[in-house]
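Visitor: what shape does this take:
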Amino acid sequence: MTENPDATRPAWTVRGTDRDEFPEALRVVAEALLIGEDLDAIAERMRPLFDAAGYERVLVAVDGKGDAEEVVGSTNYFSFEMALPGGPRAVAGVTGVGVWPTHRRRGVLSALMRRQLADIHASGGKYAALWASEGAIYGRFGYGPAVTEVETAVQRQYGELRPDAPRDPALVVRLSDPGRVRDDLARVHREVAAVQVGQFQRDVHWWDKVLRDDSDARGGRSPRRAALVSGPDGPLGYALYRTLNKRGDDGARGEVHVEEIVATAPAAWTALYEHLFNRDLTSRITFAFLAGDNPLHHLLVDRDRATPTLFTSLWVRLVDVAGALAERSYAAPVEAVVEVADRHAPWNAGRWRIEADRGGARVEPTAQAPDVSLDVSHLGAAYLGQTSLTGYLRAGLLTEHVPGTVAGLDAALHRADAPFCGRIF
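Guide: Model (predicted):
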């Protein structure tokens, strides 16, 4: 399939690839994302995931023919089981997107993304999600910014927790090499990922990736440690972190860098935070990924000492608008005719009548006049229940034909708990 209509340029084609050609796809992605790591090292790290998942989901754009053929673009996705409103669902976790620098602005990325959406839809998929290297790129392909996460840092002297923070003397915190407690880590994460919207379940290969601890990737920090909190019935939470030995004129100024913190009970959160804030020879604790409603800010005596920096993590794409809206849970009843624009997935474009309440939803095509007209990216942004459609309305990016429709949709789509992914894929 030739995607470039300009006959004055060498034709390029979008097609599948295989294990042997996979390093060429990695080469393109590494160059596009300015990754300076040795390609052999990247391939060694990534191959187990792709060997397990298969290479049929990897797409490449190739320029030239025969011996002159060159890979100039790539995209792929992992098949995740991700918690969504309404329960765990199959989600295409899009990753490895890149175009060779000499082939930018020639439609290569558009063709790759369009083909990928068609493939996901043909396989019965309803959702895609990704982490964006640049926020300006993926909105035009129908992805919406659905999850806002938090990073923060706390000076140790301000890490005191409230006296009424839940504490359980039966809980024990154990510091260990993560490999020794891997089964316990997986047990806790599996429980959380089943219900926390935005989390995906990790198989053995993903745990291998998460816990891999190459010395040249530590940036001068310690090997990774696991603080595991357990009660009489088993593990209840963990924190994965590294320490950095630093000294200043006034003595030790070490740092604790928390990569992941997970808990299934309030007292377990308290136990983990108190462990992290009480490491000797440290003065600063940083948290790379926290949910917007993480307990930290509520547990600190002085919450303003943990200034949050907000960032967009997951971008969500509804590959099948009707199917995705029909199987979602809703916080309030809503009836509306939604007119959807979707230039990369034409099967979604048109008017859909939504009738939903707490018991379920029905979504059908209709010829009725629309109550609201919007882009598919707006629905992707709002789908997980954190991003409101009202913001798009105020910005003039969607059209409300019947006043109150957007407010009604926001009330129905809202979730009280903040979505969270916490792991770049």
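
Visitor: all contacts plus neighbour counts: C-alpha atoms, from now on.
Guide: Fine.

Visitor: these two touch, right, Thr366 and Arg351?
Guide: Yes: between Thr366 and Arg351 there is a contact under Cα atoms under 8 Å: 5.6 Å.

Visitor: list residues touching both of these two?
Guide: Shared contacts of Thr366 and Arg351 (Cα atoms under 8 Å, 6 or more residues apart in numbering): Val337.

Visitor: pick out whichever of these two has more residues nearby.
Guide: Arg351 (21 against 15; other Cα atoms under 10 Å).

Visitor: quick check: nearest residue in space to the more buried one, chain neighbours excluded?
Guide: Glu339 (4.2 Å; Cα to Cα, 6 or more residues apart in numbering).

Visitor: now do Ala53
Guide: Nearest residue to Ala53, sequence neighbours excluded (Cα to Cα, 6+ apart): Phe78, at 7.1 Å.

Visitor: that neighbour: what secondary structure?
Guide: Counting by DSSP: H, G, I helix; E, B strand; the rest coil, the backbone at Phe78 sits in strand.

Visitor: before we move on, back to that, now for the residue nearest to Arg351: which residues touch it?
Guide: For Glu339, the contact set (Cα under 8 Å, 6+ apart) comprises 349-352, 370-374.

Visitor: and the helices in the stretch 201-350 of the chain?
Guide: Along the stretch 201-350 of the chain, the segments classed as helices by DSSP state H, counting those that start in this stretch run 204-211, 266-276, 296-299, 321-326.

Visitor: for Val172, find the nearest of those.
Guide: Set against Val172 and scored by Cα to Cα, these come closest in helix 266-276, at 8.1 Å.

Visitor: so what touches the closest one?
Guide: For helix 266-276, contacts defined as Cα under 8 Å, 6+ apart pick out 159-161, 165-168, 171, 173, 227-230, 236-239, 256, 262-263, 285, 295-296, 299.

Visitor: give me the distance from stretch 382-396 to the chain's centre.
Guide: 19 Å (Cα atoms, centre = their mean, to the nearest Å).

Visitor: and for comparison, fold this next one:
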Amino acid sequence: MGTDVTDPAVDLRVLRRDDWDQWYDSLLLAFGGVAESSEERELWRALTEFDRSLGAWDGDACVGSAGAFSFRLTVPGGVPVPAAGVTMVSVAATHRRRGVLTSMMRRQLDDVRAWGWPLAVLTASEPAIYGRFGYGVATHHVNTEVDTSRVRLSVPPGTDDVRLRYAAPADVLDACEAVYARKVPERPGMVERLPGWERLFLLDPESERGGASPLQCVVAERDGEIVGYVRFRVKPAWDTNGPHGKVEVSSTEALDPAAHAALWRFLFDIDLTSTLVARGRPMDDAWLQMVSDVRRCGVRVRDALHVRLVDLGAALEARTYQAPVDVVFEVEDAFCPWNAGRWRLSGDTKGASCSRTTDVADLVLSVRELGAAYLGGVSLGSLAAAGRVREVRPGALAEASVGFGSWVAPWLPHMF
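Guide: Sure, this is the predicted structure:
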């Protein structure tokens, strides 16, 4: 496929190491121009995969950026699948409507296909942008702001047997990463942590705390083993009525219900606080089933991971299906035409096959809908109700909707 920008003055090329600072400065400018701490900047430089990053140049000026990370994403069935983690996408405000973004997306998806990766994934600063490139919103998460002065938790048996202790975040990093690694296969949408990425979750520049404390960490232990952790900050506040501080959760994982409950009960009970803020939590987060009054938890839902099937057949074969499915899709994909046409998917809990066919279609949809449904968090039935999937064979929609589902909500806790 071509990669021509409509403005002939703009040149698209793979990022060179010597150009990184200018490339990254153009990215920061596109996102408002606020400088980052030197620690954060150097970490992103170390994480950048130069041969998988693109820059658009107008003479000596960088006017566009797009990168990709070499991720492995858990899909239904627990298998990690190669996926391009699309990141650092920007176009200079001076170069809007010149085809720069389309050119970068075109080149990037061609590259991902050449690398042999079936998926591309991203989190969007503006969710309206990427649908036209075939990305579908595949996961959602919840943001909460809990009035802990009015809400209590009902915890499961064994919670009191879990020992909690404070620890310096860096001192227990390896143990916390081991907990995270054990959770990755259990939930679609999670990403295996590549070397160096663990540092991202310890970044703690004072300029970004908003008046809150330095990052704190509490670990949950059983029989001397760390079975959970939470990283958080506390933002003190007082008025004439007394203290009303805020607890801001950064990240937390636990290996079992008791450890999970012990950590959340701790967060609810921190002295001198009356508000708990937790963002980016899974839709089925267990503590939401423990609260005495969910209305006082300020639950809000927003989009999270956007999924793009780059190699449709390989992607659908890579996951399993929670109920038997044998269906023919007629797929529209104008941006990656190699995916367009009819495909027969046959699968169950043990595996799947997906190949081209000339058989009559059972369901008609675009690759965007398949991306949205891919991790099991968005129902093909709901997409059909919105007019985005058309059923040809009666019963095919219900069959596919059930088969594509996931017993646990997909979730992305990994920033990129």
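
Visitor: that older thread, now check structure 2 for the residue matching the residue nearest to Arg351 of structure 1.
Guide: Using TM-score structural alignment, the equivalent of Glu339 of structure 1 in structure 2 is Glu330.

Visitor: quick one: its match from Leu109 of structure 2, how far?
Guide: Noted for Glu330 of structure 2: a distance of 21 Å to Leu109 of structure 2, by Cα to Cα, to the nearest Å.

Visitor: tell me, how many residues neighbour Thr358 of structure 2?
Guide: So Thr358 of structure 2, with other Cα under 10 Å, has 11 neighbours.

Visitor: meant to ask about Glu37 of structure 1, not that
Guide: If you count neighbours by other Cα under 10 Å, Glu37 of structure 1 ends up with 10.

Visitor: tell me the counterpart of it in structure 2.
Guide: Checking TM-score structural alignment: Glu37 of structure 1 goes with Ala35.

Visitor: pretty sure that match is touching Leu27, no?
Guide: No: contact criterion Cα under 8 Å: Ala35 of structure 2 and Leu27 do not qualify, at 10.7 Å.

Visitor: leaving out chain neighbours, which residue sits closest to Lys235 of structure 2?
Guide: The spatially closest residue to Lys235 of structure 2, leaving aside those adjacent along the chain, is Ala212, at 4.0 Å (Cα to Cα, 6+ apart).

Visitor: so who does that neighbour touch?
Guide: Contacts for Ala212 of structure 2 (Cα under 8 Å, 6+ apart) come out as 233-236.

Visitor: what residue in structure 1 is paired with it?
Guide: Checking TM-score structural alignment: Ala212 of structure 2 goes with Arg221.

Visitor: cool, Ala181 of structure 2 as well?
Guide: Using TM-score structural alignment, the equivalent of Ala181 of structure 2 in structure 1 is Arg190.

Visitor: neighbours of its match, how many?
Guide: Neighbour count of Arg190 of structure 1, defined by other Cα under 10 Å: 16.

Visitor: buried residues in stretch 106-120 of structure 2?
Guide: Using 16 or more other Cα atoms under 10 Å as the test for burial, stretch 106-120 of structure 2 gives 106-110, 112-113, 117-120.

Visitor: for stretch 15-25 of structure 2, same thing?
Guide: For stretch 15-25 of structure 2, a neighbour-count test (16+ other Cα under 10 Å) marks 15, 20, 23-24 as buried.

Visitor: just put those in TSV and tack on distance to Ala315 of structure 2 and secondary structure.
Guide: Compiled in TSV, the buried residues of stretch 15-25 of structure 2 are given as follows (distance: Cα to Cα, whole Å; DSSP: H, G, I helix; E, B strand; the rest coil):
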residue	distance to Ala315 of structure 2	secondary structure
Leu15	28	coil
Trp20	32	helix
Trp23	32	helix
Tyr24	32	helix
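
Visitor: mind putting the residues you listed into a markdown table with distance to Gly395 of structure 2?
Guide: A markdown table is the format used below for these (distance: Cα to Cα, whole Å):
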| residue | distance to Gly395 of structure 2 |
| --- | --- |
| Leu15 | 49 |
| Trp20 | 53 |
| Trp23 | 51 |
| Tyr24 | 51 |
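
Visitor: farthest pair in these?
Guide: The widest separation within these, taken as Cα to Cα, falls between Leu15 and Tyr24 and amounts to 10.6 Å.

Visitor: next one: the residue nearest the centre of structure 1 from Cys421 of structure 1, what distance?
Guide: By Cα atoms, centre = their mean, structure 1 has its centre lying nearest to Leu314, at 3.7 Å. As judged by Cα to Cα, Leu314 of structure 1 and Cys421 of structure 1 stand 7 Å apart.

Visitor: any common contacting residues for the two?
Guide: Gly198.

Visitor: ok, the counterpart of Phe266 of structure 2 in structure 1 - how many residues close by?
Guide: Superposed on structure 1 with TM-score structural alignment, Phe266 of structure 2 falls opposite His275. Using other Cα under 10 Å, His275 of structure 1 has 16 other residues around it.

Visitor: ranges for the strands of the stretch 1-150 of structure 2?
Guide: 10-14, 54-58, 61-74, 80-91, 119-123, 136-137, 140-147 (DSSP state E, counting those that start in this stretch).
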